[in-house]
Structures are given as structure tokens and as C-alpha cells.
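*Asks:* I'd like to go over a predicted model; first the sequence, then the structure.
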Amino acid sequence: MFNSKLMNAFPKEYSEEVKFILNKLPLKALKTQISNSFKVSINHEEIYIPERIYFREISKKLYDKFTPVQKTIIDCIYTRHENGFIREKYLYNLLKRGHCYYWITPFFVKLSGEYVIEILNLLKNYTSQLDDIFIRMFIEENKEFYNLVEQRIISYWNCYYRGEFPVKKQYVGFQLIAYYKYCLLQRTSASH
């Protein structure tokens, strides 16, 4: 059951790669290994990405044997891990590799709407590694999803970080919102 949940987290054109990876991941036959999913659209294909995964981390020795595309898929999967340190580690892998595929965009944007400030800072520090066009395309294709992420950024700031960052623009979440708005404006600027 959870294998199908992970299969649905990536475009169908990567099904064989995902299947191969799923046979290598430390999965157990428990329904609680993967939480509910959120829906996004990638080139008009519906993708269902888990909110959280609850299985242990893949070994480095095994991870190192995968191809770059397979590592990218694994990194995306582990950015949904219940442990924030593991999410941060695999996000870092993705950012270092670069924003080379449109389909990894929701994994970046979703992390923007989380409360772990270290993850938000990592994203902000690597916005130069993100593809502004992919970001713009994704937000335009997933307006409701993006609006929810933006609302979460505001809520987490208000709940956890308002005292530390009373001026909104000082909070990294609002800096990410500004970056996303910049990406959206690029189309407007380019068409004039």
C-alpha cells in the first residue's frame, strides 16, 4: 500500500526508477509508514506526495550506488521524513545537485511552509540554486497549494517566531515568499 503512495509521488515517466528504488528502501509492511498525501500538479499530471514518511534512513553505502536521477528521487522522498534533521540532510543533497528537474519543485516549496527554521534558512541560502522558471511554473500550476504554503509560513511566524522576528521581512519565511513573488514577476517583466 505505501509503495503505491510513493509511486504516486513522482511523474509516471519515472515509474521504473521509483520501483527500483522502492525495492531497496528500508520499508516495512505497516500502514503507518507513510502519512496522508498532498496533491500537486506537474505538467498537468496529478502527483500525490506524502506529508511524512516514517521509515529509517537508507544506508550511505547503498545510496552512493544509485544514479544521479535515482539519488534525486531518494532525496525527494527523505525530504518528507518525520525527522527534521533527515529532511534537512536530503534537502541539502537536492540543493547541492541543483534544481535540474521541474518535478522536484514541490518538494522545495512544501518545505517552505514548515516550522523548522534551519530548513527554511537552508532553502533561503540556496535560492540561487533554484530555477526561477520552474518555481514560477509550479506556483502558476498550483496556486491553491502555494497559497496554503504561504498561509503556513505566516501562521508559523505568528505562532513561533514573531517574538524573535517582530519585523516580518527579518523572518526567513517571508524572505522565501519574497523570492517566490520575484519568480512570479519574471514572467510579467519578460512579457513587456
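*Replies:* Sure, I can see it. Since the structure is predicted, the reported quantities are computational estimates derived from the model, not experimental observations.

*Asks:* Please count neighbours and contacts with C-alpha atoms only from this point.
*Replies:* Fine.

*Asks:* Could you report the neighbour count for Ile42?
*Replies:* By other CA atoms under 10 Å, the residues close to Ile42 number 19.

*Asks:* Distance of the nearest residue to it once chain neighbours are set aside relative to Arg97?
*Replies:* Spatially, and ignoring its direct neighbours in sequence, Ile42 is nearest to Trp103 (6.2 Å; CA to CA, 6 or more residues apart in numbering). Note on Trp103: its distance to Arg97, by CA to CA, to the nearest Å, is 14 Å.

*Asks:* Presented hereafter is structure B, for comparison with structure A:
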Amino acid sequence: MAFPAELAGDAEAVASVMPASRLLPAAPFSVVVEGQQVLIPERLYNDEPPADAVTSLSSRQRQLLHCLYSRHCDGVVRQRHLEKIVGSTDPWVVPFVVQLVGEYVLEILIVICDELRDLAAPGTGGHLAYGQFIVDNPAYFARTQRRVVSYWSCYYRGTYASFQGYPGRTLLDLLRSAASDRAGHSWPNLAPVASRVDGYC
């Protein structure tokens, strides 16, 4: 249920090579992808499949596997699989990347920021795909914006004294730009002004 219905066969092939989960997946979050509601796990606890099982999958199936393991409970595993998909503009990949924008691992934010800089260029595949996803999921993106600010305030003030220099803020600016162009109007910026940031955390 984490992907649009037309990918069900590929998703089943991926599930067949994944080791059994050590724990139940954390409750999923719901977003809309190409007009369909999908349910993406908050966290997965499956070990990674062996290399030969992965190579037996098609390229599309490997893409879905990397999407799922970007939700893994281990941040190193999440980053490793993110790096395989972050350059994709396929609409079902987008929510997996945006979810990581709203999380707390700085190294992952930097990977995303480095890869998604072309979002500033109207008409590119990424600009269109990410802009459409945000337009289709405004409440979800509003929550993502708030989480980015909160995690910066809780964990990264020592490294980035100003929110303006934080990689998560750069990503939010890029995503809002894409959404603004897609929507035809300025997308709301929910980052607090400097005088109110101290109220976070």
C-alpha cells in the first residue's frame, strides 16, 4: 500500500525478497501520489535482503526496495538506500524523500540538499514532481516545515546558530519554490521569524 496501485506486482516482488520484520512496522503516514492515497511506513525493522536477491529484481523493483528501506530504523541504512533514489523524479519516490527532509539526521539532509538543487529551476522534472506532490499534500508539507524547524532548534543550534544556514531550511525554500510555481501562487512559509524561534523545543 506504499505505492500506487499500478505498481502492486512490483511491490509484491520486492516484499518476497525482504526478510521477515523483527518488529511490526511503525504506523504508516498517508499521502496522495498521482491522485491515489498511499500508506508509507514510518519505520521498517526488516533486515536488508542479500545482494543476490536484490540483483534478481528489475530496476523498477529495486527502486521500490530502496524507497522502502529509506524508512529503515537504522539511519545509516536509510541514507544508503536514499542515495539510490534521491535523483529520481518518479512521483512515487518523492514522498519518501520529502519525509526524510522532515527528520533529524543531518547527513541525510545534506545528501538531499546536494541532489535537489535543480528544484530551483522551473520546468525541470524534479521541480514539477516535487511541486505537484506538495500541492496535493498541503497539510503534510505544513507538518514537514514545522518538523524541520523543531529538529534544528532541538539538535543543531550548536552547529547552525541561525536557521538561515541550516540545510533543512535550504530544502524547504527549494520545495516551496517548486510548490509555488505549480500552484500559481506563493506557498506559505511556516518557518518562524527569528524573534520567535526561541520558543521551539
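*Replies:* Looks like it came in fine. Predicted, not measured: the structure shown is a model, and the values here were computed from it.

*Asks:* Any idea what the TM-score is?
*Replies:* Once superposed, chain against chain, the TM-score is 0.88 (TM-score structural alignment, normalised by the length of the first structure); 178 aligned residues with a CA RMSD of 1.5 Å.

*Asks:* Quick check: longest helix in the first structure by residues?
*Replies:* Longest helix in the first structure, counting residues (DSSP state H): helix 172-191.

*Asks:* Buried residues in that one, which are they?
*Replies:* Going by neighbour count (16 or more other CA atoms under 10 Å), the buried part of helix 172-191 of the first structure is Val172, Gly173, Phe174, Gln175, Leu176, Ile177, Tyr179, Tyr180, Cys183, Leu184.

*Asks:* picking that back up, count the neighbours of the residue nearest to Ile42 of the first structure for me.
*Replies:* Neighbour number of Trp103 of the first structure under other CA under 10 Å is 19.

*Asks:* so what corresponds to it in the second structure?
*Replies:* Alignment note (TM-score structural alignment): Trp103 of the first structure maps to Trp92 of the second structure.

*Asks:* Show the contacting residues for that match.
*Replies:* Listed by CA atoms under 8 Å, 6 or more residues apart in numbering, the contact set of Trp92 of the second structure reads Phe3, Pro4, Val33.

*Asks:* which one of those sits closest to Tyr45 of the second structure?
*Replies:* Nearest to Tyr45 of the second structure among the contacts of Trp92 of the second structure, counting by CA to CA, is Phe3 at 18.7 Å.

*Asks:* Map the closest one across to the first structure for me.
*Replies:* Counting by TM-score structural alignment, Phe3 of the second structure corresponds to Phe10 in the first structure.

*Asks:* how far away is the aligned residue in the first structure for Glu42 of the second structure from Met137 of the first structure?
*Replies:* Glu42 of the second structure maps onto Glu51 in the first structure, with residues paired by TM-score structural alignment. Applying CA to CA, the value for Glu51 of the first structure to Met137 of the first structure is 22 Å.

*Asks:* do Ile49 of the first structure as well
*Replies:* 18 Å.

*Asks:* do Thr105 of the first structure as well
*Replies:* From Thr105 of the first structure to Met137 of the first structure the distance is 9 Å (CA to CA).

*Asks:* And Met7 of the first structure, by the same measure?
*Replies:* 23 Å.

*Asks:* So between these two, which is more surrounded?
*Replies:* Shown here are Met7 of the first structure and Met137; by other CA under 10 Å, Met7 has more neighbours (20 against 17).

*Asks:* list the helices and strands the longest helix of the first structure packs on?
*Replies:* On a contact count with 3 or more CA pairs under 8 Å, 6 or more residues apart in numbering; DSSP states H and E, helix 172-191 of the first structure meets helix 117-125, helix 132-141, helix 143-156.

*Asks:* what's the shortest one aligned against in the second structure?
*Replies:* Put plainly, it is helix 117-125 of the first structure. Under the criterion TM-score structural alignment, helix 117-125 of the first structure matches residues 106-114.

*Asks:* Nearest residue to the middle of the second structure?
*Replies:* A centroid search over the second structure (CA atoms, centre = their mean) returns Val97, at 2.1 Å, as the residue closest to the centre.

*Asks:* Give the closest residue to that residue in space, chain neighbours not counted.
*Replies:* Val97 of the second structure sits nearest to Val86 (CA to CA, 6+ apart), 6.6 Å away.

*Asks:* Touching, Ser69 of the second structure and Arg78? I think so.
*Replies:* Let me fix one detail, which is that residue 69 of the second structure is Tyr and not Ser. Yes: Tyr69 of the second structure lies in contact with Arg78 (CA atoms under 8 Å); the separation is 6.0 Å.

*Asks:* Who has more neighbours out of the two?
*Replies:* Remark: of Tyr69 of the second structure and Arg78, Tyr69 carries more neighbours, 25 against 22, as counted by other CA under 10 Å.

*Asks:* Now check the first structure for the residue matching the more buried one.
*Replies:* So Tyr69 of the second structure corresponds to Tyr78, using TM-score structural alignment.

*Asks:* and the longest helix of the first structure, how far from the chain's centre?
*Replies:* 18 Å (CA atoms, centre = their mean, to the nearest Å).

*Asks:* quick one: the match of Tyr69 of the second structure from Phe108 of the first structure, how far?
*Replies:* Distance, Tyr78 of the first structure to Phe108 of the first structure, using CA to CA: 12 Å.
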